[in-house]
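J.: predicted model, plus sequence, below.
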Amino acid sequence: MLKNELDVTLQRAEILKEKPDQKQLGFGKYFTDHMLTMRWDKEQGWHDAEIRSYANFSLDPAAMVLHYSQEIFEGLKAYRGADDSVLLFRPMDNLNRFNDSADRMCMPRIPAEKVLQAMKGFIYLEREWIPKTEGAALYIRPAMIATEAALGVRPANEYLFFVICSPVGAYYAEGFSPTKIYVEDEYVRAVRGGVGNVKTGGNYAASIKAHTTSQRKGYTQVLWLDAVERKYIEEVGTSNIFFVINGELVTPPLGGTILPGITRDTVLQLAKDWGIPTCERRITMDEVIVAVENGSLTEAFGSGTAAVISPIGEFGYKGDTIMINNGETGPLAQRFFDGIQELQRGAAPDPHNWIVWVR
């Protein structure tokens, strides 16, 4: 058995899985041979860290996660460089955001730097699962759940942290082609003071109704409006959103109801590096419609770990179709998509030290 700085025990899987066709990966359909786990309780803190075979968990029916939804997660990717090296993109930002989520959900913080070291060892072990095809990567899902068997609304006294990995292709069936977005004005995602800025499962469960309705209408994703006035744009179901208006890059501000996206922050920083004017401000659908009509809005796109950049070709709002850039990918969306992917694969200069090498 091997150990690293977190005293992680390594137990290799006896039987390895057959790897899927890299041209037919989809998203979140296949999982690697191993997983990383560790447990927490009040007496011992974090303990029993282990890399072991991917397998089912055993949970008591009274496990508090099943009743009170103490659960958080993250999403990041491992990329294969041109020299066959393995890279992570801004992983500490993901782990720090994970701890922000833990604070809000009254869960224990993880030792982020030590967990990153353990994750690097885990990913290196699974390196043969990292796709070599363009646009594909190894998706990494850290998560934490409350495992104490008890009924009663309070913070649990026992937790399980785990990391699983999945080789993935493009998140959307359209690939990098423009998506169709339905603007939801009936259901809401988050309110100030709630958990809209936290990656917790309840946020996503609450969005499924609107998402399935939008898909039946032929749309790819949902654009959420604010919960009070139902007019201010917040975020898309799986990404933050950007508009290009009069040459300025505009995105809604963080204020407790929007997830602070790592890719969102990357876009804003790259825009500054490239001399592109940026503005974080409130923006309404009415403003978007007027800007489309007068030609000042030239493109819109989403940003997120799963799809990186998703150009938006049209919005569906109150029965009307609002076309963006004639339904075509805009030059800025293309530039961000290409630029971020080059960074993620170690093919561009990294002045912000975003890349972590697994080797």
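T.: It's in. Numbering: from 1, shown residues only.

J.: okay, CA-based contacts and neighbour counts for the rest of this
T.: Fine.

J.: which parts of this protein are helices?
T.: Counting by DSSP state H, the chain has helices at residues 64-68, 91-104, 112-125, 201-216, 262-273, 285-293, 331-344.

J.: ok, and here's another one to check against it:
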Amino acid sequence: MTRPPAPLPSIFTGEYVRALEGVIGRILPVVGSAELMRAALEWGTHPLSAGLNLVFGLVFLLGFLGMLVFRRSRLLVIRLTFFGATGMALAFDALGFQLLPPGLNVEDTAYLVTARHIYLPLVMMVCSWLVFPSPWSQRLALGICVLSLGLKAAAGFQAVFSGLATPAGVTNLLVLHTLVVGSFYLLLQVLTVVYMRQARLEQERSVLERHAHVDDLTGLLNRRAFDHALNIAAAQVSRQPGPLSLITFDLDAFKRVNDTHGHPVGDRVLRDLAVLARREGRAGDVLARWGGEEFVWLLPGADRVAAARAAERLRAAVEAHDFRVGRVTLSLGVAVWRPGDDPQTLFRRADELLYAAKHGGRNRAEVDPGPPP
């Protein structure tokens, strides 16, 4: 049966939200102050326009104040500010003909197309894509588009009956408004489709990379990825000599677990072992499943003593852990990098030490004695 595609990754990651909050936090006070200044300059000549600008400015400044006060809910404050600003942008559409300069010819309604407030619905449509995840961003943008056109039409019809505009002028205005705002909405839709397609490709690429480097059962690196990490570590220690250790380990008598409890239980035991190994690993260590019940652990910067202690901690952790299948133990081989080593010789020595631990009684770590004198 075909699995449904995984949900697309949301753009609203923690990093994106922090960046959005930072940008909006800088924009709000600037735009709010600018709107208050415009209101002051137009108060004597266009009081209605000045009043709308005043409210616009207050919405932005209150949003900025809300971001300062409610620091843990800044994204919510941004979204509420968006709705307030959208309401004011639509108010310019509803009152557009009443904002015409005195003495304007009633046929010259093209003024509204080029006037300052025609861009407001477009700005709010863009903002919907910035501050809301899909599909709400598309729905809000479409809602703004439809409301803007509807309010402009209602204002136009009222203007015709009031003698502020002619039917031809209003029709011209509505056609242009539909083309401008509608085309902008379609452009945003195209950009959304492009983003979703790119997100899907990135998601598929990430899945392929994960399968290429990660063991599906345990979540550790797989053999191929570990070989690459071992080669890099070996090249570094060859250029700049320093300690490097490799531990190989596997579960004792694991076949008994599978035969007695079944492979699903055996898989759970392997996953539990991976969790314990991660817990004992240090930052910079490389853990991988080599195959079956055998694992490898690369410890850059760890000498013989440190690696032996790490192996013993893991052995003891496994012995003390309740795998719910009876007593489970671990055997380990600890090899230390020697001058003249390469990745193959280091791994071969660790593997030989692992088998020595098996033959020596199991549930123990066999540690590299170091280079012969």
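T.: Structure's in. What do you need? None of these values were measured; they are calculated from a predicted model.

J.: after superposition, what is the TM-score?
T.: Comparison of the two superposed chains (TM-score structural alignment, normalised by the length of the first structure) gives a TM-score of 0.19, and 120 aligned residues with a C-alpha RMSD of 6.9 Å.

J.: in JSON lines: the helices of the first structure, plus distance to W357 of the first structure.
T.: Written out in JSON lines, the entries for those read as follows (distance: least, C-alpha to C-alpha, whole Å):
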{"stretch": "helix 64-68", "distance to W357 of the first structure": "34"}
{"stretch": "helix 91-104", "distance to W357 of the first structure": "11"}
{"stretch": "helix 112-125", "distance to W357 of the first structure": "8"}
{"stretch": "helix 201-216", "distance to W357 of the first structure": "30"}
{"stretch": "helix 262-273", "distance to W357 of the first structure": "18"}
{"stretch": "helix 285-293", "distance to W357 of the first structure": "41"}
{"stretch": "helix 331-344", "distance to W357 of the first structure": "10"}
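
J.: so which of the ones you listed is nearest D320 of the first structure?
T.: For those, the distance to D320 of the first structure is smallest for helix 285-293, at 10.4 Å, taking C-alpha to C-alpha.

J.: which strands and helices sit next to the closest one?
T.: strand 297-304, strand 320-323 (3 or more C-alpha pairs under 8 Å, 6 or more residues apart in numbering; DSSP states H and E).

J.: list the buried residues of the shortest one.
T.: For strand 320-323 of the first structure, the neighbour count (16 or more other C-alpha atoms under 10 Å) marks 322-323 as buried.

J.: touching it from outside, list them.
T.: With C-alpha atoms under 8 Å, 6 or more residues apart in numbering as the test, strand 320-323 of the first structure has contacts from 289, 292, 313-316.

J.: and if we set it to 6 Å?
T.: The list of residues contacting strand 320-323 of the first structure from outside it, by C-alpha atoms under 6 Å, 6 or more residues apart in numbering, reads 314-315.

J.: returning to that earlier point: using a markdown table, lay out the helices and strands packed on helix 285-293 of the first structure together with distance to D273 of the first structure.
T.: Converted to a markdown table, these look like this (distance: least, C-alpha to C-alpha, whole Å):
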| stretch | distance to D273 of the first structure |
| --- | --- |
| strand 297-304 | 18 |
| strand 320-323 | 30 |
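
J.: closest to I340 of the first structure out of those?
T.: When these are ranked by proximity to I340 of the first structure, the top entry is strand 297-304, at 10.6 Å, counting by C-alpha to C-alpha.

J.: remind me what the closest one packs against, helices and strands.
T.: Under the contact criterion of 3 or more C-alpha pairs under 6 Å, 6 or more residues apart in numbering; DSSP states H and E, the helices and strands touching strand 297-304 of the first structure comprise strand 240-245, helix 262-273, strand 308-317.

J.: L353 of the second structure: what's it in contact with?
T.: Residues 333, 366 are the ones in contact with L353 of the second structure under the rule C-alpha under 6 Å, 6+ apart.

J.: so how far is M196 of the second structure from it?
T.: Per C-alpha to C-alpha, to the nearest Å, L353 of the second structure is found 52 Å from M196 of the second structure.

J.: about what we covered before: mind checking which of the helices and strands packed on helix 285-293 of the first structure is nearest V236 of the first structure?
T.: Relative to V236 of the first structure, the nearest member of those by C-alpha to C-alpha is strand 297-304, separated by 7.2 Å.

J.: and that closest one with helix 262-273, angle?
T.: Here strand 297-304 of the first structure runs at an angle of 130 degrees relative to helix 262-273 (axes from the mean of the first three to the mean of the last three C-alpha atoms, to 10 degrees).

J.: let me know the angle separating strand 297-304 of the first structure from helix 285-293.
T.: 130 degrees.

J.: list the helices and strands the strand or helix carrying T192 of the second structure packs on?
T.: Element membership of T192 of the second structure [criterion: DSSP states H and E] is helix 167-213. Packed against helix 167-213 of the second structure by the contact rule (3+ C-alpha pairs under 6 Å, 6+ apart) you find no helix or strand.

J.: just want the angle from the next helix or strand after that helix to helix 167-213.
T.: The first helix or strand that comes after helix 167-213 of the second structure along the chain, using DSSP H and E, is helix 223-239. Taking the same axes, to 10 degrees, one finds helix 223-239 of the second structure and helix 167-213 inclined to each other by 70 degrees.

J.: in helix 223-239 of the second structure, what's buried?
T.: Of the residues in helix 223-239 of the second structure, those buried (16+ other C-alpha under 10 Å) are 223, 225-227, 229-230, 233-234, 237-238.

J.: give me the angle between the following helix or strand past that helix and helix 223-239.
T.: Tracing the chain C-terminally past helix 223-239 of the second structure and defining elements by DSSP H and E, one meets strand 244-251 next. Counting by the same axes, to 10 degrees, strand 244-251 of the second structure points 150 degrees away from the direction of helix 223-239.

J.: distance from strand 244-251 of the second structure to the middle of the chain?
T.: Using C-alpha atoms, centre = their mean, to the nearest Å, the mean C-alpha position of strand 244-251 of the second structure is found 35 Å from that of the whole chain.

J.: perfect, I'm done here.
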